[in-house]
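Q: Structure, please.
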Amino acid sequence: MRRTKNTSGYERRAYFRVQVRAVADRVLDQGIVNNREVMMIDQLELKNFTSFGDLNIDFSPKINVIIGENGTGKTHLLKAAYGLCAGASFFKSKPDLGKAELEAALTAKFLRLFMPLDNKLGKMHLHGAREHASLTAQFAEGQKVNAIFFNNSSELSIKDSQSYAKYRAEPVFIPTKEVLSLVKGMADETHDQKTVELIFDDGYVDLAKALTKSSDEDLDVRINQDPRLSSIVPQLVSLIGGRYQWENGGFCFQPGEYREKPSPKRTNSKSAQAYQDSTVTEFVAESGRQYSSSMTAEGFRKIGILHRLLSNGVLSPGSSGPLFWDEPESNMNPKLMKQLVQVLLELSRNGQQVIIGTHDYVLLKWLDLLSDKGAGDHVRYHSLYRKEGVGEVYIETTDEYDGVSKSAISNAFAELYDADVKRALG
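A: Here you go, the predicted structure:
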């Protein structure tokens, strides 16, 4: 950079931060291009499974939104996709996993996710269907898994597992209810694990384990080294005015904020200061104030879950598997929705595939309004619906929000708006 007499030290430091960030972003983007194919689930096909007779869904590598009325199977779809992605953790713990072991592991995972009556696999078979139930996931580098079962099956039968062992990107599932305040009881060494599993399905149990995972690296150091975190984690902390920390077997809330501070490596040489980034971003806590997670708002705790998963590396854009989030808007103030959508978009820009199920009009509209195709954003809408007089669930997919015609959410808000106008007009 050519120095000019009128350039301030602040402007020079800001310039260099921009240049360093630009280089890091280029390197990061190249890494995402090279690795993205490993991380994504491309397609899901469900036949005669729960309420789905024959459903095919093509996922966007960026953001996917599953919408539909109650009972159309949004959560079932998310859990089915998550369950098929779970093979990554099976092979990670045992690379030489055989077919019989894989069948047993996937069967146990689906029984734990769906908790059917009598704990029987056949209870997840579409009622009245004569053919077998089939679940198929296709991943972006050609990996594939297909499993089938019948009404009387005791285990899933793997019919195709093409390169499935090579898919190692572990998914993350965030269920509807927040888990942060429940972890202390679920992780307590004196608890009865069988009792916990009677109450909570594996969506909750898996997340509790993920939240208690520790990180060997200091978060503030990672934030200053990784552009993906520096653009997201401070936003989450700003949203709720602090962060949740794992202490003494439970989560507590520490109020505070991220601030730029002079770097401890900063030299006193004025000439050198002009050519270095002399600040670092650090979390500054409000001294003497901590709260039990149960004393904080549930909407804040849901933001805290996302913060924690990014903090301990379970969720790592560009290297982790899909993020499945069921009703992120649940118990969250609509005022937070814009910032949450901005965070989700930022995650997707950094290589994180996001698949959410929602009933929320505000969330949908902010995704529509804030999505920037110039920044590479892509939001795909998948609308689940039933035809009149038919019990089977169908799907409509579009890459434009205005193209969603089977949306009970927008229809309900349009009806509300019309009623309000009619009242205003007397």
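
Q: switch to C-alpha atoms for all contacts and neighbour counts from now on
A: Fine.

Q: longest helix of this structure?
A: For the chain, the helix reaching the highest residue count under DSSP state H is reported as helix 9-39.

Q: That helix: what's the following helix or strand?
A: The helix or strand immediately downstream of helix 9-39 is strand 41-49, counting by DSSP states H and E.

Q: what's next to that following strand, contact-wise?
A: With contacts defined as CA atoms under 8 Å, 6 or more residues apart in numbering, strand 41-49 is touched by 52-61, 81, 85, 124-126, 129, 131-140, 322.

Q: What segments of the stretch 101-250 of the chain are strands?
A: Along the stretch 101-250 of the chain, counting by DSSP state E, counting those that start in this stretch, strands occupy 133-139, 144-149, 157-160, 172-174, 242-247, 250-262.

Q: circling back: and the longest helix of the chain, what's buried?
A: Judged by neighbour count (16 or more other CA atoms under 10 Å), helix 9-39 contains these buried residues: 12-17, 24-25, 28-29, 32, 36-39.

Q: Now for the closest residue to residue 378 other than its chain neighbours, how many residues are close by?
A: Closest residue to residue 378 apart from its sequence neighbours, by CA to CA, 6 or more residues apart in numbering: residue 62 at 5.8 Å. Counted with other CA atoms under 10 Å, residues neighbouring residue 62 total 23.

Q: Now the second one, please; I'll put the structures next to each other:
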Amino acid sequence: MTAFKSLVVENFVAFQQKLVWQHASLNVIIGENDTGKTHLLKLLYAMGRAIEDYSKKKAGPEPKDLTELLAQKLRWTFLPPKLELGRLVSRGTGNRLSVELGWNTDGHLKFGFGKDTVSKIVELQANGLPELEGHKATFLPPKEILSIFDAIVATRETVEIASFDDTYYDLVQDYRQPTTAGKLQDNIKKVFKHLEEVTGGGEVEMEKDGSIVFRRGKEVFNMHQTAEGIKKIGILSRLMRNRRLTPAGGSMLFVDEPEVNLHPKAIVLFAEMLHEFAQSGIQVYLTTHSYFLLKRLEQLARQKNTDYSLLDLRKQSGAGVVGTVTHLADGLPQNPIVEESLRLFDLDVQLDLAA
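A: Here you go, the predicted model:
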């Protein structure tokens, strides 16, 4: 079940020109540093999470307007200077930021604002919001949260300091939700099998007192004794068991640089997990610099003849960042990740010939 169908942005941070991006069940964003990969990921997440919160609150005793929820989510997801929304508008242009998210046939969320905007969005149009009711948006940031769990909670719930953005705080809230029993879809079962291979059969768990441990057989380790990669990838287990990541009702998973702190073998397994999520009906978005992850996803797309999209972002002199969309089922196009791999291979050949 593909929730989001398209995104159109203009004058948004590095994207001075209009970027039109059609979405698939799994979407990969690549590009060199400072090309706006994480900005696009966070933008989609902020909209998805705001719509989720709006759907939950509208039937409650204190419903909130979508414009208020979206403005707050954008501010706390991006943490611009002084939490001013206007800082998200492209510098050096006199135009307003414009964003349009589309889903299904005619569902859309469109909004815009100028450089002087502080905390309110006035210009907003929405249609077809009921079609997204029940959808859940989850974001996995590059840094694992389990060893800094208490710090995230304290800075946001006690003193409300902008030390951790909402991608971290929301993930803490999602992780806190209790697990539930029930039958798992076959693709989700395959994700668990990949998880077991990465963790050696162990699992990250939350104890009754709220502490988080890594348990493998009879051995129990606290988070400071647990490998970074296991902490990062192990969080998926609880998110599946508490039904945060489930095809039922619709889910979207956003992963920023999943390869961070992972061994190449674990990166390949993570790619296979993301593939299984997409095959189950969970819409997946990710950014990456990893050839291993990108190559494995391309192989899976070709093997299953699946429409996975690749958005290649590149800086254009004097015109910000532009993007090109291709399909992984058609093979990997030339891009900086592949080109650097080939350059190193050529150096190997030259060294062998000179020996």
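
Q: Is there a quick ChimeraX command that grabs whichever of the contacts of strand 41-49 of structure 1 are buried?
A: To isolate the buried members of the contacts of strand 41-49 of structure 1 in ChimeraX, using 16+ other CA under 10 Å:
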select :52,53,54,55,56,57,59,60,61,81,85,124,125,126,132,133,134,135,136,137,138,139,140,322
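
Q: which ones among the contacts of strand 41-49 of structure 1 are found in helices?
A: Using DSSP H, the contacts of strand 41-49 of structure 1 in helices are 81, 85.

Q: Could you report the distance from the nearest residue to residue 20 of structure 2 once chain neighbours are set aside to residue 47 of structure 2?
A: Computed as CA to CA, 6+ apart, the closest residue to residue 20 of structure 2 that is not its neighbour in sequence is residue 8, at 4.6 Å. Computed as CA to CA, to the nearest Å, the residue 8 of structure 2 to residue 47 of structure 2 distance reads 13 Å.

Q: Just the strands from the stretch 251-355 of structure 2, written as ranges.
A: Going by DSSP E, counting those that start in this stretch, the stretch 251-355 of structure 2 shows strands at 251-256, 283-287, 309-316, 320-327.

Q: Distance to residue 212 of structure 2 for those strands - can I get that in TSV?
A: Below are the strands of the stretch 251-355 of structure 2 laid out as TSV (distance: least, CA to CA, whole Å):
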stretch	distance to residue 212 of structure 2
strand 251-256	22
strand 283-287	26
strand 309-316	36
strand 320-327	40
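
Q: re earlier: show me what the residue nearest to residue 20 of structure 2 aligns to in structure 1.
A: In structure 1, the residue paired with residue 8 of structure 2 according to TM-score structural alignment is residue 45.

Q: again with residue 353 of structure 2
A: Under the alignment by TM-score structural alignment, residue 353 of structure 2 pairs with residue 425 in structure 1.

Q: Could you report the separation of that match from residue 414 of structure 1?
A: From residue 425 of structure 1 to residue 414 of structure 1 the distance is 17 Å (CA to CA).

Q: which residues touch the residue nearest to the spatial centre of structure 2?
A: Of all residues in structure 2, the one closest to the mean position by CA atoms, centre = their mean is residue 254, 1.8 Å from it. Shown in contact with residue 254 of structure 2 (CA under 8 Å, 6+ apart): 41, 45, 137, 138, 139, 140, 284, 285, 286.

Q: can you check residue 211 of structure 1 too?
A: Applying CA under 8 Å, 6+ apart to residue 211 of structure 1 gives the contacts 180, 183, 305, 308, 309, 312.
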